[in-house]
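Asks: 3D model of this:
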Amino acid sequence: MSSASTTALPYRRLVVVDSYSIVAEGIASLVGEHFEHVSVATTAQSLRADLSLGAEALVLADLYVAGTSCVSLMREMLTKGTNAAFVFLPAEATAAVAAQAMEAGAKAFLHRRCPVQELERAIAAVQTGYTYVAASLIATREDLARQRPSLTTKQQLVLKLVAGGRSAPDIAEALHLSLRTVESHKRAIMRQLGVQSVAAMLDVAKNEGLLDSS
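Replies: Predicted structure coming up:
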């Protein structure tokens, strides 16, 4: 995709989202020439500020920024009518996560380990009205069922109580556990879901249907 070819394309702004500015700036340097304006966002607030400018933007994002789910941010922005196309480029992801992001409104999803040429193909696809998912992240229904996180009964109880706004001491008392055990369960759930914060844990758990009444 040459820079000249973007003049008639819908997304002339690029916003690269990553918790580490050096990473975001590096990614921007690889594909920024295809856009008229390039910016970097390292927090949810800075992304919101960038997208509030009004011009249509292509957002190239990790799955999380400063502990916040970028899929949730995408939903928020799209619900508000923001003219943005989200392309996810995480270091690690499963086919199930890719499917959830695409279902939520993403335009493309690929690994950060991909060659620059593949990233450019994904961007070109989005610019011309198509979606793009890396071949390794395309899953069948059976694949998705196998990849669904499996929590123990106790972890499910802890998760639902956290989602209900209960504090760790409250959960410990309700389940007759020590506070240390409750925190250990929370850390185990976050590892299982591949997240690093309680907010991200709850967001992924909701997407996975783990908070549905049984």
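Asks: hey, let's count contacts and neighbours off CA atoms from now on
Replies: Fine.
Asks: OK, contacts around the residue most central in space within the chain?
Replies: Taking C-alpha atoms, centre = their mean, the centroid of the chain lies closest to residue 63, which sits 2.9 Å from it. Listed by C-alpha atoms under 8 Å, 6 or more residues apart in numbering, the contact set of residue 63 reads 69, 70, 71, 88, 89, 90.
Asks: another one to check against the first:
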Amino acid sequence: MSDASDIKILLVDDHPLVRDGLRARLEAAPRLRVVGEAGSGEEAIAQAGACRPDLVLMDVNMKGGSGIEATARLLEHYPDILVLVLSMHDKPEYVAQAMAAGARGYVLKDAPGKDIVLAIDTVMGGGIYYSAALARQLANPAPQDTLLTLREQEVLRHIADGQSNKQIARALDLSVRTVETHRLNIKRKLGIEGQAELIRFAVQRAENGGYP
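Replies: Next up is the predicted model:
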């Protein structure tokens, strides 16, 4: 039996075994009731319309597409539903993207069961929740300077000056291929996707006096 005080939850994960484990963990807690499951973003939107959950527990990486994209789309259709991301990824960029999409919290999959219940209660109460490990990481981010070698910092400084790979190669007495490799390594270390984002980062860092 359930009553009006139950928190209705929709589980979204492309692994049935993971959903089974989550269902068992959640339904062992008072007032939590799993009313639906979905294995993709498309299914999540359809299920949200069918079972009208109070909260969606959303995975990030699924075969059918990103849970972050699914979060944004789901909230376009059902803005009153709360989304709590449950993921194995602890990179700050994933957290930032999830929150920008409208999620109200981010919990790591290896968190204790009581943390997931606490996260649900916090979000349902109007708050924002991060797993403890994430909260510490967000409060004390690793200095990005420590991720890059001195040569990579030099390349980044030239990128900030608007120089091409050919110009950077000439200035640093390197091959163009080596400069391209440095660019790729910089983007990988900083979690940057495109060239425009790399240039923006390089310029911002230059403005802050962050080059050797």
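Asks: TM-score for these two?
Replies: The TM-score (TM-score structural alignment, normalised by the length of structure 2) is 0.61; 167 aligned residues with a C-alpha RMSD of 3.9 Å.
Asks: Can you report how many residues neighbour the spatially closest residue to residue 107 of structure 1 that is not a sequence neighbour?
Replies: Excluding the flanking residues, the one nearest residue 107 of structure 1 by C-alpha to C-alpha, 6 or more residues apart in numbering is residue 131, at 4.9 Å. Residue crowding around residue 131 of structure 1 was assessed by other C-alpha atoms under 10 Å; the count is 17.
Asks: again with the one 4 residues further on
Replies: Residue neighbour count, defined by other C-alpha under 10 Å, stands at 10 for residue 135 of structure 1.
Asks: what's the answer for residue 197 of structure 2, then?
Replies: Residue 197 of structure 2, neighbours per other C-alpha under 10 Å, totals 12.
Asks: Quickly find the element holding residue 96 of structure 2.
Replies: helix 92-100 (DSSP states H and E).
Asks: Mind giving me the packing neighbours of that helix?
Replies: Packing partners of helix 92-100 of structure 2 (3 or more C-alpha pairs under 8 Å, 6 or more residues apart in numbering; DSSP states H and E): helix 67-77, strand 105-108, helix 132-139.
Asks: list the contacts for the aligned partner of the residue nearest to residue 107 of structure 1 in structure 2?
Replies: Residue 131 of structure 1 maps onto residue 128 in structure 2 when the alignment is built from TM-score structural alignment. The contact partners of residue 128 of structure 2, taken as C-alpha under 8 Å, 6+ apart, are 104, 105, 122.
Asks: List only those of those residues flagged as buried.
Replies: Buried members of the contacts of residue 128 of structure 2, scored by 16 or more other C-alpha atoms under 10 Å, are 104, 105, 122.
Asks: Wait, the last one touches residue 130, no?
Replies: Same thing as residue 122 of structure 2. No: Residue 122 of structure 2 lies out of contact with residue 130 (C-alpha atoms under 8 Å); the separation is 10.0 Å.
Asks: what about the residue mapped onto residue 84 of structure 2 from structure 1, is that helix, strand or coil?
Replies: Counting by TM-score structural alignment, residue 84 of structure 2 lines up with residue 87 in structure 1. Here residue 87 of structure 1 is recorded as strand under DSSP: H, G, I helix; E, B strand; the rest coil.
Asks: What count of nearby residues applies to residue 87 of structure 1?
Replies: 27.
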